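K.L.:
Kindly return the folded structure for what I paste below:
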Amino acid sequence: MNFEPSARSQEYLERVKRFVREHIEPAEARFAAQLQADHAGGDWRRWRVPPEMEEWKAKARAEGLWNLFLPDAKLGAGLSTLEYAPIAQEMGRSLIAPEVFNCNAPDTGNMEVLWRYGSEEQKKQWLEPLLAGEIRSVFCMTEPEVASSDATNMQATAVLDGDHVVLNGRKWWSSGLGHPKAKIAIFMARTPAQDQDRHHQHSMVLVPLDAPGVKVERMLPVFGEYDTPHGHGEVRFENVRLPASNVISGLGKGFEIAQGRLGPGRIHHCMRCLGAAERALELMIDRGMKRTAFGKPLLNLGGNRERVAEARIAIDQARLLTLYAAWKMDEVGALGAMSEISAIKVVAPSVLQKVVDDAIQIFGGAGVSNDTPLAGFFAQARTLRLADGPDEVHKGVIARIELARRGFSRSDRS
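P.N.:
Now for the predicted structure:
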């Protein structure tokens, strides 16, 4: 077990690091101010992406810093999960960097779904333009009327009708729905079958967002911010009728696909969290040493040095746990690394939340404004403790696996 980045991983990492430092970080404040000015009216239909983003994306693609997440040497960089992990961390230092390299959620997860499970027709129609960065995508799973931490509660339906599939249901927190380039959604729904167990009664369907019956009802703010120009929307599917060929991998395959999708995605989220935590710690130290109160640097007051030490310990612990999960997933697959993936999904966002909270305290009022990325990092951390499964669900997975190791059956564990 060796977590040292490979030569190929290190080479990509240095190039991404240089790109982020030279092009993205210096422009972040200006980029955020432009988004705020352009979208002050709150009408998501008028949201636009600042031209600088497309310029950065063109430059990144020309430099070969594109689709680095995909373990396919022809379509992406061909990096393993472990090799990609430090690169994702570097991108996580900026809230806008992942999109620059076409490595942003939920597109990465959706592209992996199509790459692993999509038909040739689906790949041609949707995967290719996603890989080219020509369009954006949405993942529709969470529902407002049920506890979505248990996916078997899902009420939305996908019912086969001849050579068509008919969709009905309401979804929310569908990230990316407000993006001007959002064209396709992956819709997860129940397809009840009497002869199948509960984990084979769900399907994933590709839904063009301009299909009749698809209605975006609103964008949902996170701590009062709309996360423009991506947004997190509530959308209704009312008798949406699509060719059966839009079903991914066949009816009843939804849970299997979800496990394949969420494993890498959770690791990507966690590594980005650690990059954000590293930057928050750097900002905290710089601010704390340059700002004085009561005749001393802020960092020399009120136990702040101990907070710096605690942050370093926590970040490094979380990084090692995440790298171990990435290594194990490469070795045995997402199902074989369920406990480790659940563990990092609990740990990494919590570490980020704590480090950012301490940094905000050092910055005072500036820390909760948009003058620094800290408020955005805090919202990211707190949201990720719910997204892709809340902390409690992941702890339940870990506990269930531990009990099984001691020989207790599922009935004993329920």
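K.L.:
From now on I want contacts and neighbour counts done on CA atoms only, so please keep to that.
P.N.:
OK.
K.L.:
Where do the strands of this structure begin and end?
P.N.:
With DSSP state E as the definition, the chain shows strands at residue ranges 136-140, 157-161, 164-175, 182-190, 202-208, 214-219, 232-243, 292-293, 296-297.
K.L.:
mind putting those in a markdown table, distance to E128 and mean neighbour count included?
P.N.:
Formatted as a markdown table, the entries for the strands of the chain read as follows, by distance: least, C-alpha to C-alpha, whole Å; neighbours: other C-alpha atoms under 10 Å:
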| stretch | distance to E128 | mean neighbour count |
| --- | --- | --- |
| strand 136-140 | 11 | 26 |
| strand 157-161 | 25 | 20 |
| strand 164-175 | 21 | 22 |
| strand 182-190 | 13 | 24 |
| strand 202-208 | 14 | 25 |
| strand 214-219 | 23 | 17 |
| strand 232-243 | 20 | 20 |
| strand 292-293 | 54 | 12 |
| strand 296-297 | 53 | 14 |
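K.L.:
Just send those back as JSON lines, with distance to R18 too.
P.N.:
Listed next are those as JSON lines, based on distance: least, C-alpha to C-alpha, whole Å:
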{"stretch": "strand 136-140", "distance to R18": "26"}
{"stretch": "strand 157-161", "distance to R18": "46"}
{"stretch": "strand 164-175", "distance to R18": "29"}
{"stretch": "strand 182-190", "distance to R18": "29"}
{"stretch": "strand 202-208", "distance to R18": "37"}
{"stretch": "strand 214-219", "distance to R18": "35"}
{"stretch": "strand 232-243", "distance to R18": "31"}
{"stretch": "strand 292-293", "distance to R18": "32"}
{"stretch": "strand 296-297", "distance to R18": "31"}
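K.L.:
Let's see this one next, to set against the first:
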Amino acid sequence: MDFDYSPRSQELRERLLRFMDEHVYPNEARYEAEIEANTKAGKRWTPLQLLEELKPKAREQGLWNLFLPPTAGGKHGQASGRDFGLSNSDYAPLAEIMGRVPWSSEVFNCSAPDTGNMETIERYGSAEHKQQWLEPLLEGKIRSAFAMTEPAVASSDATNIESRIERKGDEYVINGRKWWTSGAGDPRCRIFIFMGKTDFDAPRHQQQSMILVPADTPGITILRPLNVFGYDDAPHGHMEVDFKDVRVPASNILLGEGRGFEIAQGRLGPGRIHHCMRLVGLAERALELMCRRASSRVAFGRTVAEQGVTRERIAEARCRIDMARLLTLKAAWMMDMAGNKGAKAEIAMIKVVAPNMACQVIDWAMQVHGGGGVSDDFPLAGYYASARTLRFADGPDEVHRNAIAKLELGKYAPA
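P.N.:
So this is what the prediction gives:
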């Protein structure tokens, strides 16, 4: 395995670092001020002007749709002005840089759930689906939501899903309640990818289907935003949504009935590793803030950085971040070499390792910041909320640990 960045990735990395230095880091305070102003004005769920100003700049510099894989051919592969996509290994260092500021991914049209939804439509959608939904998503003209998790069942087992997708003539009728539907709070959200069951009597993994549901279809009700440690993540949001007798054309089904679980596995593999790439960057930023704070504060006659416990935690953080980065790069390399299915062990391992690592590093950084660490004066509390959520998103730790253990036990099972 060669983890040197490819020339193309290195070029984009340098360009992205400059963009972050020139346009993102200097605007972090403005981002928070704009959110506060929107809240006071009763416009909490309004797209931020800052991000809309930065997007054309990113696109002009060729820093747009960087997540697109090489398989995204034709005009979709050229949507960012590039004539080829990036491999997972190429994209990894770029996602890490974007992850240092949680909101920056949207500036480059590389934020969830849109990336996963775009890949899903590109991979499994029809030509009509791509023209109607993929192209405006790639252009950044609309946003999307992914409706899979349900409040009534343990959705860590996707076969538990109870929502119904029933064929009625030339239409499907959709009924069910979803929550943690990422992106549904954004007023620019125009399309849902919805997972439900088309056949409750089919084999366990052939009951589910995925279907495209336009956001303005009658019968869709946004019930409420779900907060994470008090953060509502506006204007993106993680919403509870009710679908009642929602009718869409039968042609909106992806791949066909009974293919939903297959699509979910194809979609969540890249999504999981993208999250982990960004978490490495988030942990790096937390360590940077930790070191700067520790060097500038004096307690008991010496800087906090000179305290033994602080140095121990800084050293341990450095080790854990680098270990997580290497495992992430290995997973990305395996996905490129063997495909998502061939890399299932590595994807599961990094999905356990990266969020837990980030939570611990951010926690140590918060401790060094004292009371300020848990306040809104510093970004660490928000960082922690995001990292902690990712121990659930795209499958909880327990599911991935179980999968890892089964693979390991299988190596030593009797013939």
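K.L.:
Excluding residues flanking it in the chain, which one is nearest the residue of structure 2 sitting at the aligned position of E112 of structure 1?
P.N.:
E112 of structure 1 maps onto E119 in structure 2 when the alignment is built from TM-score structural alignment. Nearest in space to E119 of structure 2, with sequence neighbours left out and distances taken as C-alpha to C-alpha, 6 or more residues apart in numbering, is R267 at 7.2 Å.
K.L.:
how far away is the one you found from V228 of structure 2?
P.N.:
Relative to V228 of structure 2, R267 of structure 2 is positioned 24 Å away (C-alpha to C-alpha, to the nearest Å).
K.L.:
Which one's more surrounded, those two?
P.N.:
Neighbour tally, R267 of structure 2 and V228, criterion other C-alpha atoms under 10 Å: the higher count belongs to R267, 22 against 14.
K.L.:
any idea how far I360 of structure 1 is from the residue mapped onto that one from structure 1?
P.N.:
The pairwise alignment with structure 1 assigns R267 of structure 2 to R261, based on TM-score structural alignment. Distance from R261 of structure 1 to I360 of structure 1, counting by C-alpha to C-alpha: 34 Å.
K.L.:
Equivalent analysis for G389 of structure 1, please.
P.N.:
With distances taken as C-alpha to C-alpha, G389 of structure 1 is found 27 Å from I360 of structure 1.
K.L.:
Which one's more surrounded, the two?
P.N.:
When G389 of structure 1 and I360 are compared on other C-alpha under 10 Å, the one with more neighbours turns out to be I360, at 22 against 19.
K.L.:
Next, the contact list for G237 of structure 2, please.
P.N.:
T181, S182, G183, A184, G185, D186, P225, L226 (C-alpha atoms under 8 Å, 6 or more residues apart in numbering).
K.L.:
Contacts only, for the second one.
P.N.:
By C-alpha under 8 Å, 6+ apart, the residues touching S182 of structure 2 are A112, P113, A145, F146, A147, H236, G237, H238, M239.
K.L.:
what about G62 of structure 2, neighbour count?
P.N.:
For G62 of structure 2, the number of neighbouring residues by other C-alpha under 10 Å comes to 18.
K.L.:
Quick check: it touching R82?
P.N.:
Yes: between G62 of structure 2 and R82 there is a contact under C-alpha atoms under 8 Å: 7.4 Å.
K.L.:
Next, work out how far apart the equivalent of D227 of structure 1 over in structure 2 and W103 of structure 2 are.
P.N.:
Using TM-score structural alignment, the equivalent of D227 of structure 1 in structure 2 is D233. Here the distance between D233 of structure 2 and W103 of structure 2 works out to 10 Å (C-alpha to C-alpha).
K.L.:
repeat for E257 of structure 2
P.N.:
Here E257 of structure 2 is placed at a distance of 36 Å from W103 of structure 2 (C-alpha to C-alpha).
K.L.:
between these two, who's got more neighbours?
P.N.:
The neighbour count for E257 of structure 2 versus W103, taken as other C-alpha under 10 Å, is higher for E257 (18 against 15).
K.L.:
how about that one, what's its match in structure 1?
P.N.:
Following TM-score structural alignment, the counterpart assigned to E257 of structure 2 within structure 1 is L251.
K.L.:
quick one, what contacts the residue lying closest to that match once chain neighbours are set aside?
P.N.:
For L251 of structure 1, ignoring the flanking residues on the chain, the nearest one in space by C-alpha to C-alpha, 6+ apart is S203 at 5.2 Å. With C-alpha under 8 Å, 6+ apart as the criterion, the residues that contact S203 of structure 1 are 158, 188-191, 247-248, 250-255.
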